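Q: What follows is a predicted structure for the sequence shown.
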Amino acid sequence: MEGICREDLLVIEKQIGRFPRNVRRVMKRCTYGFPVVIETFPVVEGKPFPTLYWLTCPFLVREISRLEEKGWIREFEKLIMTDLIFRERYIQSHSEIKKRRMNFTKDEFVKTKLSEVGTGGIRDLTKVKCLHLHVADYLAGVKNPVGERVLKMIKNYTCNLQYCAHELFES
């Protein structure tokens, strides 16, 4: 696995509850040094895997899940339909992901399949699918307006309890 060490893989395994497959590197770390976002290869065993960035931070996953439970996926989809500037920025973020994925394969079939979908395999670019996905993209440097707004809603998106150190390694 390119650009990732054994210790990171062990932490990610504890964070997501299974051994991580297809990891290329850690894209973002928290203030305590733990992985927050990983980059995956967009091709697994010769097949397209459209999720380029994966949110691993248990603290952020929990906070974002709370927003999803409150109906924020639907609210963002409404915003995409009614705010032309927001929609254009959102569609542009999908284009940026598509471009980044193309750097990983020369296979024309895989390139075609990956070019047909946005981040996380989203086909209808007026849909959001899940907020975690968009936050991962944003934290990986993609100008994703959904991810940006979600983080603003969370306000302090750094856990102050060293969640990974306490919850993952002291239990």
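A: Now that the structure is in, tell me what you want to look at. Numbering: from 1, shown residues only.
Q: only C-alpha atoms for contact and neighbour calcs from this point on.
A: Noted.
Q: now the helices for the chain?
A: 6-16, 58-69, 72-82, 84-102, 108-115, 131-139, 145-154, 163, 169 (DSSP state H).
Q: which of the residues in the longest one are buried?
A: For helix 84-102, a neighbour-count test (16 or more other Cα atoms under 10 Å) marks 86-87, 89-98, 101-102 as buried.
Q: next one: the second one
A: Using 16+ other Cα under 10 Å as the burial criterion, the residues of helix 58-69 that qualify are 58, 59, 60, 61, 63, 64, 68.
Q: and that helix, how far from the chain's centre?
A: Offset of helix 58-69 from its chain centre (Cα atoms, centre = their mean, to the nearest Å): 13 Å.
Q: elements contacting it?
A: For helix 58-69, the elements it packs on are helix 131-139, helix 145-154, judged by 3 or more Cα pairs under 8 Å, 6 or more residues apart in numbering; DSSP states H and E.
Q: what angle separates the shortest one from helix 145-154?
A: Using axes from the mean of the first three to the mean of the last three Cα atoms, to 10 degrees, the inter-axis angle of helix 131-139 relative to helix 145-154 is 100 degrees.
Q: Alongside the first one, take a look at this:
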Amino acid sequence: MTPSPETRGISPGIDTADAAAVAAQLGRAPRAVCGVAHRCPCGLPSVVQTAPRLEDGTPFPTLYYLTCSRLNSRIGGIEADGRMREMTERLADDPELAAAYQRAHDAYLAERDAIEPLGTDVSAGGMPSRVKCLHVCVAHALAAGPGVNPFGDEALAELGEWWHAGPCARPQATDG
């Protein structure tokens, strides 16, 4: 049986309903998904865990990938306001914050390497020296829980209840 575009690249850790939801959220088939790492209060996946390598063997260091289109859009607004630059500047001025962000980076690497080591200390989102992508920080914060990624926690607090308007996508029913 040939996989549908909505389920291609999905490992056994994600069911077809979640695969269809993620495809609807992203507007394309997801790649190298291992499982759902966080669900929005509406019930849809909001973060998926991805394999350290894509199906063709290409390294893919983004362990947690944000799928909720509404959340992605709201985070894009924060990024457009220059928040990443401000956060990066705070790393230089606040040793406790820098240490917490270093711990987030270390945790991210440990989780990814437990699946498959890539032989690199590059994680994602600019960790641990800068904030390059708030989407990664928020995905990590949602997947790992509060207190792990300080910038993800901070962005989530600023965003408030992004899910309040209801599901961000209406996945199509799949056969079989």
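A: Cool, the structure landed. None of the values given here were measured: they were computed from a predicted structure.
Q: returning to that earlier point: nearest to residue 29 of the first structure among the buried residues of helix 84-102 of the first structure?
A: Taking Cα to Cα as the measure, residue 29 of the first structure lies nearest residue 97 of those, at 20.1 Å.
Q: show me the contacts for the closest one.
A: Counting by Cα atoms under 8 Å, 6 or more residues apart in numbering, residue 97 of the first structure touches 52, 118, 119, 142.
Q: Those residues into JSON lines, with extra columns for distance to residue 132 of the first structure?
A: Formatted as JSON lines, these follow (distance: Cα to Cα, whole Å):
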{"residue": "52", "distance to residue 132 of the first structure": "12"}
{"residue": "118", "distance to residue 132 of the first structure": "15"}
{"residue": "119", "distance to residue 132 of the first structure": "11"}
{"residue": "142", "distance to residue 132 of the first structure": "14"}
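Q: so which of those residues hold up in the second structure?
A: Retained in the second structure by both residues aligned by TM-score structural alignment, their matches' Cα atoms under 8 Å are the following of the contacts of residue 97 of the first structure: 52, 118.
Q: Distance to residue 168 of the first structure and neighbour count for the contacts of residue 97 of the first structure - can I get that in a markdown table?
A: Converted to a markdown table, the contacts of residue 97 of the first structure look like this (distance: Cα to Cα, whole Å; neighbours: other Cα atoms under 10 Å):
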| residue | distance to residue 168 of the first structure | neighbour count |
| --- | --- | --- |
| 52 | 25 | 24 |
| 118 | 32 | 21 |
| 119 | 29 | 24 |
| 142 | 29 | 21 |
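Q: Identify, from the contacts of residue 97 of the first structure, the entry nearest to residue 41 of the first structure.
A: Among the contacts of residue 97 of the first structure, and counting by Cα to Cα, the member closest to residue 41 of the first structure is residue 52, at 6.6 Å.
Q: Once you drop chain neighbours, what's closest to that closest one?
A: Nearest residue to residue 52 of the first structure in three dimensions, chain neighbours excluded: residue 40, at 5.2 Å (Cα to Cα, 6 or more residues apart in numbering).
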